[in-house]
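Visitor: sequence isn't available, so here's the structure alone:
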């Protein structure tokens, strides 16, 4: 089930287009559309039914390796917390922040805490944050929330191209204390968000460290699945300025590889009613299809799961092996090996085999894996 794909080298004829895109980013202009780059056709594997905007920028060569609808605007969800943090740190030295501020900012960047974002959104003048960010960072696709929704920071619109600009500003232009503080937090992103959603999809689900990420999700209700969640906010069925505000949105952004070599921005919308685990899996598949320079990919076999609230445990047993976390319902997981352990019965099934999930650091019973037998075919035995 594991597939290895060898990508062809980018054609030298694309170098001029890439250089123009890089120049446009530096000047705040929009890069050429993906259709202008013949080397990009068909490279990004977008799952059926998913709308995506993608950009991957190689900081070593100064060129894009992936561009797909990179100027399409999406509601930002929590990705806008990058702009909220940068705007606040514009006038506050991260080295001398009061303890309360540091705690709140850390939570916003690592755990995607919404209360912290709302605090700084109001403190910074709400939409004034967007106006300042557009001017300072040379953003071309970023807009305020629609009229009447100024309190909804997650309705700020962003594109993959502008997200690359944000990370390039952070890495190459921002003062060192700001860069080190923000990137340091993004390197410590927690598996579970403050609202109980598993945020280990996309970049952290597809590549080995080093990486730094800021994720975004919106419209999924309470189906995360890291545990209890606050009540879901009512969904607003309005679309404005061509930006969809209702479909389930799942975004993964950040840097990958030594010295933050690649900047990756993946924005996605999913058919209305898509479960979180299905969107999670779709974003992982899309992200794994990308050409990301400097990325190390984890070894193992991707396998689908069924059931909800499936537990991952430190050992292949439920005895004295308290759950580490729960899986989002129906998510695809990476299995590196399997071993026999405690017999588990979920009528009408009984199984003694457990799969090790390296990205979760624990085991799940094979009962909940989509496999024809008790033991996964082609998956090796765990050595210990």
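Guide: Yep, that arrived. Fair warning: this is a prediction, and the values are worked out from it, not measured in the lab.
Visitor: CA atoms for contacts and neighbours, from now on please.
Guide: Fine.
Visitor: which SS class is the residue nearest the centre of the chain?
Guide: Of all residues in the chain, the one closest to the mean position by CA atoms, centre = their mean is residue 252, 2.2 Å from it. Three-state assignment for residue 252 (DSSP: H, G, I helix; E, B strand; the rest coil): strand.
Visitor: tally of neighbours for the closest residue to it other than its chain neighbours?
Guide: Of all residues not flanking residue 252 in the chain, residue 215 sits nearest, at 4.7 Å (CA to CA, 6 or more residues apart in numbering). Look at residue 215: counted by other CA atoms under 10 Å, it has 31 neighbours.
Visitor: contacting residues around residue 124?
Guide: Counting by CA atoms under 8 Å, 6 or more residues apart in numbering, residue 124 makes contact with 84, 87-88.
Visitor: and it, how far is that from residue 288?
Guide: 37 Å (CA to CA, to the nearest Å).
Visitor: again, but for residue 303
Guide: Using CA to CA, residue 303 is found at 14 Å from residue 288.
Visitor: put this next to the previous one:
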């Protein structure tokens, strides 16, 4: 029978796809069309596969700054626009945390501050970052950290937006310096504490965005990541009750409030180069492999209006194209999805617990598939379910972009 939608699996609404296809591991196919509201369709244009281990694959329309540093050889294996400045979004939380811990041990922090650092590094907590920004001098934090770490492309937020810590300018090469300091020069207690938190990165950030894109999705553990995002309206994971108000009253906001956000083409007047404050930004940074062998930094800007799922997918494809020494790549098949509010469940039934929701239109890694509860949205039915090892649960195959009920080439669980 034909495969289509189920209302109970996507928040009570129907969506239909005219055409679907599978994207196998190591092959880049077309991204799905961006979703508007709660509906989606599959894209039809094919994207050529990147040459293996030859160059960084940058999806069409994406601006990227990339660096991969092999700590074992002391050399870069990937470099692309490494000096280019990007608004940091939440990656700047690394500098905020290092400033808090400068000349201090983690054990000496007041309990409230230690809790904020934990939440800021694991769940990318904006309220915690805003508290430190307000209490520790705002842009002076960046001014202090530049000479401490020998940063050359980093700059505090522009004078037009002094309170928006996410507008701090960072480059790929400066971010490599931050991680090299943390790994090789920071006091052992600080290193172990910060990396320990980054290794415990939660899939759902405190603002309801799925933050396991890029490094976290492309490579098996061990890894430690600090991600960043800005300019998107919805990020997948079910948001906590407080998500709508990202910072409590009295703290400094990460982004301009509604009606004051920088418009299309707006750029910062501060820093060594102009910094784009308008296009959606999605960044993945961290360390990968045994002994934290490789430092991986990927900064990206996406065309205005790009959905989070589309950007998430593009950053994943870019990251998977990189030469990362010491990295172990997960087994499975990358498959596109469609629809919004698609749930990942503990078992192959619509009554089993929902583990999370997927960013609309994102690619997922499928390990195997099995038959389960038949899902129907007349006249369409499907009883196949896909196991997503990176989520530890199942999704109905109805929302996978494949032409049949069963995914070709994927084993049965």
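Guide: Nice, I can see it. Owing to the predicted nature of the structure, the values given are computational and were not obtained by experimental measurement.
Visitor: of the contacts of residue 124 of structure 1, closest to residue 292 of structure 1?
Guide: Proximity of the contacts of residue 124 of structure 1 to residue 292 of structure 1 (CA to CA) peaks at residue 84, which lies at 27.0 Å.
Visitor: mind checking how far the closest one is from residue 122 of structure 1?
Guide: 10 Å.
Visitor: then residue 16 of structure 1?
Guide: Separation of residue 16 of structure 1 from residue 122 of structure 1 (CA to CA): 43 Å.
Visitor: which one of the two has more residues nearby?
Guide: Comparing residue 16 of structure 1 with residue 122 by other CA under 10 Å, the one with more neighbours is residue 122, at 15 against 12.
Visitor: which strand or helix spans the more buried one?
Guide: For residue 122 of structure 1, the host element (DSSP states H and E) is helix 114-123.
Visitor: whereabouts in structure 2 does that helix align?
Guide: Mapped onto structure 2 using TM-score structural alignment, helix 114-123 of structure 1 spans residues 126-135.
Visitor: and the residue lying closest to residue 232 of structure 1 once chain neighbours are set aside, how many residues sit next to it?
Guide: Distances taken as CA to CA, 6+ apart place residue 221 nearest to residue 232 of structure 1, at 5.0 Å, with adjacent residues excluded. Neighbour count for residue 221 of structure 1, taken as other CA under 10 Å: 17.
Visitor: how about residue 221 of structure 1, what does it touch?
Guide: 231-233.
Visitor: one more time with 10 Å
Guide: Counting by CA atoms under 10 Å, 6 or more residues apart in numbering, residue 221 of structure 1 touches 229-235, 248, 273, 275-276.
Visitor: can you select the buried ones from those residues in ChimeraX?
Guide: With 16 or more other CA atoms under 10 Å as the criterion, this ChimeraX line picks the buried residues out of the contacts of residue 221 of structure 1:
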select :229,248,275,276
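Visitor: in a markdown table, list the contacts of residue 221 of structure 1 along with secondary structure and distance to residue 202 of structure 1.
Guide: Formatted as a markdown table, the contacts of residue 221 of structure 1 follow (DSSP: H, G, I helix; E, B strand; the rest coil; distance: CA to CA, whole Å):
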| residue | secondary structure | distance to residue 202 of structure 1 |
| --- | --- | --- |
| 229 | coil | 22 |
| 230 | coil | 24 |
| 231 | coil | 25 |
| 232 | coil | 23 |
| 233 | coil | 24 |
| 234 | coil | 26 |
| 235 | coil | 24 |
| 248 | strand | 15 |
| 273 | coil | 20 |
| 275 | coil | 16 |
| 276 | helix | 13 |
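Visitor: would JSON lines of the contacts of residue 221 of structure 1 with distance to residue 43 of structure 1 be doable?
Guide: JSON lines is the format used below for the contacts of residue 221 of structure 1 (distance: CA to CA, whole Å):
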{"residue": "229", "distance to residue 43 of structure 1": "37"}
{"residue": "230", "distance to residue 43 of structure 1": "39"}
{"residue": "231", "distance to residue 43 of structure 1": "39"}
{"residue": "232", "distance to residue 43 of structure 1": "36"}
{"residue": "233", "distance to residue 43 of structure 1": "37"}
{"residue": "234", "distance to residue 43 of structure 1": "37"}
{"residue": "235", "distance to residue 43 of structure 1": "34"}
{"residue": "248", "distance to residue 43 of structure 1": "24"}
{"residue": "273", "distance to residue 43 of structure 1": "28"}
{"residue": "275", "distance to residue 43 of structure 1": "26"}
{"residue": "276", "distance to residue 43 of structure 1": "25"}
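Visitor: closest one to residue 145 of structure 1 out of the contacts of residue 221 of structure 1, please.
Guide: The nearest one, if we look at these relative to residue 145 of structure 1 and count by CA to CA, is residue 235, at 15.1 Å.
Visitor: wait, that closest one touches residue 272, no?
Guide: No - Residue 235 of structure 1 is beyond contact range of residue 272, at 11.6 Å (criterion: CA atoms under 10 Å).
Visitor: need the residues touching each of those two.
Guide: Residues touching both residue 235 of structure 1 and residue 272 (CA under 10 Å, 6+ apart) are 219-220, 246-247.
Visitor: redo those residues as CSV? Include neighbour count.
Guide: As requested, these are exported to CSV (neighbours: other CA atoms under 10 Å):
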residue, neighbour count
219, 24
220, 23
246, 20
247, 20
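Visitor: which two in the residues you listed are spaced the farthest apart?
Guide: The largest separation in those, counting by CA to CA, is between 220 and 246 at 9.9 Å.
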